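K.L.:
dropping a prediction and its sequence here:
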Amino acid sequence: MKTLRSVFFYFTIVWSTILLGASAVILFYTTRKHAAPHACSRLWGKVHLWAAGVRVEVKGLENIDPTKPCIYAANHQSWFDIFAILAKLPVEFRWLAKEELFKIPILGIAMTANGYIPIDRSDRRKAFASLNRAALIVRNGASIVIFPEGTRSPDGVLQDFRMGGFVLALKSQQPIVPISISGSYRILPKHGGWKIHPGVIQLTIGAPIPTAGLTSKDREDLVQAVRQAIRAHLTEREGGLLPDHSSV
């Protein structure tokens, strides 16, 4: 059954990327706004969760103010984190994403149409230019989602955080909203092969952590505050604070 489910999922992801990616590009060049392409991206996320037999339970929606820009910082266990955030985060936002993704046919063009921001981690100068651009976008009223770990966890355990996203937060002076994603590693582990394991993902949105008035001297404290907020809704097995047998 998992084999059939997995084949169906990968068939779906190819065709949904072609159809919804092309739709996002057409809508952007028709409207010159990112709202319609973002709606395509939300549907893209929902379709993939459905195709994989994955359900997402969301807590903490009261911590979101869709009228105010912020930086959403989430842990990264699996590709399904992207689908879960797109499908369930009820605000229009941009991704700060690694540059290689923008080179994927159709997907890369659709990401550009959505206003996503590429970051080249191999070039420090380009990376800081991307962060400056992202900070300007946030100050102008758009929210951005980042994965502070930089890449998927190889074992589902919370990794060390990179500094880029926190430089962005300090430059924009907008709050960071922590997002804890629990259970997605079991769906599709980074080095666990190609088969999908249907299940439940717990997505918990924490209270905003202010950055107004903070400077680079406060960066380490900010990193620890965000890390602890994310850990609060992860299990011990995931590097968090909850007993492994508890529900998040």
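P.N.:
Looks like it came in fine. Numbering: from 1, shown residues only.

K.L.:
when you work out contacts or count neighbours from here on, use the C-alpha atoms and nothing else.
P.N.:
Will do.

K.L.:
next SSE downstream of the strand or helix carrying Ile181?
P.N.:
With elements delineated by DSSP states H and E, Ile181 resides in strand 176-182, which encompasses its position. Where DSSP H and E defines the elements, the next helix or strand beyond strand 176-182 is helix 184-187.

K.L.:
pull the longest helix from the chain.
P.N.:
In terms of residue count, the longest helix belonging to the chain (DSSP state H) is helix 2-31.

K.L.:
would you say Gly156 is within a strand?
P.N.:
No: inclusion of Gly156 in a strand is not indicated when DSSP: H, G, I helix; E, B strand; the rest coil is applied; the result is coil.

K.L.:
before we go on, here's another structure to hold up against the first:
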Amino acid sequence: MIMLTKILSIFIYITMSIPLALIGILFVISVIFLPSKMNTFGRLTSICVLKCLFIRLRINGNIPSDRSLILMYNHSCFIDPFLFAYSSPGKTTGITAIENYKLPVFGWMLKKWNAIPIDRSNIQNAKKSIEQGEKAFKEGYNVIILPEGTRTVTGKIKKFKKGGFHMAINTRAPILPIGSKGAFSFKPKNRWYLKPGLVELNVGEIIEPSRYDELGVNGLVNEVREQMKKLTGYELEE
């Protein structure tokens, strides 16, 4: 069974290069001629990528489109950005590791999508990135944040960075936790071959700003982690 999975993985890696090249060409065209349709194209790109990888995506619950939110997801796989782009309604941006900007093609796409780079090794630069996120929220954008910072290698939900929670408190932005389940099984960080199948995005309960004074930063972190645990079925890393 594992051998068949590895053979299928090699087939996917080879065959997906052609449609991904076409997606890249269409992306360049959209940037030049349809800059106002970037979010729409992001969703179409994500659909194509997920189909090429033989992933079935199911969204359980509703992500409101009538208000701006901070969308917090767990981070377990390289396909996560495509899951998030597909599921996020309305104008959306996100905070991403500055290293991603150095990746060929993908880094350029992030720039065109106005993703906000964050350098966690430099506190002052990291604060500036959080301020950019606050500005985007005030301009009506949903802001995607991965509070773990980097992908899990164990399948457990890692400890959270607090920058996104300070941002929520500063802007009085509601937080919506969303748990990604199945992406880690598809392709964990330390395994080369793929296991195509079902990936679920389970939408949690919005945490309203009216609770922030009561919870504080640490309480807010714990609330989101507990929701993530229930939404994904994954254990929390100590």
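P.N.:
Cool, got the structure. Bear in mind the structure is a predicted one, so any value in this text is a computation, not a measurement.

K.L.:
gap between the longest helix of structure 1 and the chain center?
P.N.:
Per CA atoms, centre = their mean, to the nearest Å, the displacement of helix 2-31 of structure 1 from the mean C-alpha position of its chain is 18 Å.

K.L.:
next one: stretch 29-41 of structure 2
P.N.:
Here stretch 29-41 of structure 2 is found 20 Å from its chain centre; the criterion is CA atoms, centre = their mean.

K.L.:
quick one: buried residues of that stretch?
P.N.:
By neighbour count, with 16 or more other CA atoms under 10 Å as the criterion, the buried positions of stretch 29-41 of structure 2 are 31, 38-39, 41.

K.L.:
what about that stretch, how long is it end to end?
P.N.:
Counting by CA to CA, to the nearest Å, the length from the leading to the trailing residue of stretch 29-41 of structure 2 is 11 Å.

K.L.:
what is the strand holding Ile181 of structure 1 packed up against?
P.N.:
Using 3 or more CA pairs under 8 Å, 6 or more residues apart in numbering; DSSP states H and E as the contact criterion, the secondary-structure elements in contact with strand 176-182 of structure 1 are strand 71-74, strand 200-205, helix 219-231.

K.L.:
dump these to CSV, plus distance to Phe9 of structure 1 and mean neighbour count.
P.N.:
Listed next are those as CSV, based on distance: least, CA to CA, whole Å; neighbours: other CA atoms under 10 Å:
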stretch, distance to Phe9 of structure 1, mean neighbour count
strand 71-74, 24, 26
strand 200-205, 16, 22
helix 219-231, 29, 18
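
K.L.:
what's the strand holding Ile181 of structure 1 in contact with?
P.N.:
By CA atoms under 8 Å, 6 or more residues apart in numbering, the residues outside strand 176-182 of structure 1 that reach it are 70-77, 81, 169, 201-211, 226, 229-235, 238, 248.

K.L.:
ok so, going back, next, format the helices and strands packed on strand 176-182 of structure 1 as JSON lines and append distance to Trp194 of structure 1.
P.N.:
JSON lines is the format used below for those (distance: least, CA to CA, whole Å):
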{"stretch": "strand 71-74", "distance to Trp194 of structure 1": "24"}
{"stretch": "strand 200-205", "distance to Trp194 of structure 1": "18"}
{"stretch": "helix 219-231", "distance to Trp194 of structure 1": "28"}
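
K.L.:
out of these, nearest to Asn132 of structure 1?
P.N.:
Nearest of these to Asn132 of structure 1, taken as CA to CA: strand 71-74 at 13.8 Å.

K.L.:
the closest one aligns to what range in structure 2?
P.N.:
The counterpart of strand 71-74 of structure 1 in structure 2, counting by TM-score structural alignment, spans residues 70-73.

K.L.:
by how much does the matching stretch deviate from structure 1 on average?
P.N.:
The superposed stretch 70-73 of structure 2 is, by mean CA distance after the TM-score superposition for structure 1, a mean 0.5 Å from where its aligned residues fall in structure 1.

K.L.:
quick one: distance of that stretch to the chain centre.
P.N.:
The offset between the C-alpha centroid of stretch 70-73 of structure 2 and the centroid of the whole chain comes to 8 Å, using CA atoms, centre = their mean.

K.L.:
equivalent analysis for stretch 144-162 of structure 1, please.
P.N.:
10 Å.

K.L.:
quick one: contacts of that stretch?
P.N.:
By CA under 8 Å, 6+ apart, stretch 144-162 of structure 1 touches 70-79, 93-97, 134, 138, 163-165, 185, 189-191, 223, 227, 231, 237-240.

K.L.:
check stretch 123-136 of structure 2 too.
P.N.:
Contacts made with stretch 123-136 of structure 2 from outside it, assessed by CA under 8 Å, 6+ apart, are listed as 93-95, 116-120, 142-143, 163-164, 167, 170-171.

K.L.:
average gap between that stretch and structure 1?
P.N.:
After superposition onto structure 1, the average distance of stretch 123-136 of structure 2 to its aligned residues comes to 0.6 Å, using mean CA distance after the TM-score superposition for structure 1.

K.L.:
quick one: buried residues of that stretch?
P.N.:
For stretch 123-136 of structure 2, a neighbour-count test (16+ other CA under 10 Å) marks 126-127, 129-134, 136 as buried.
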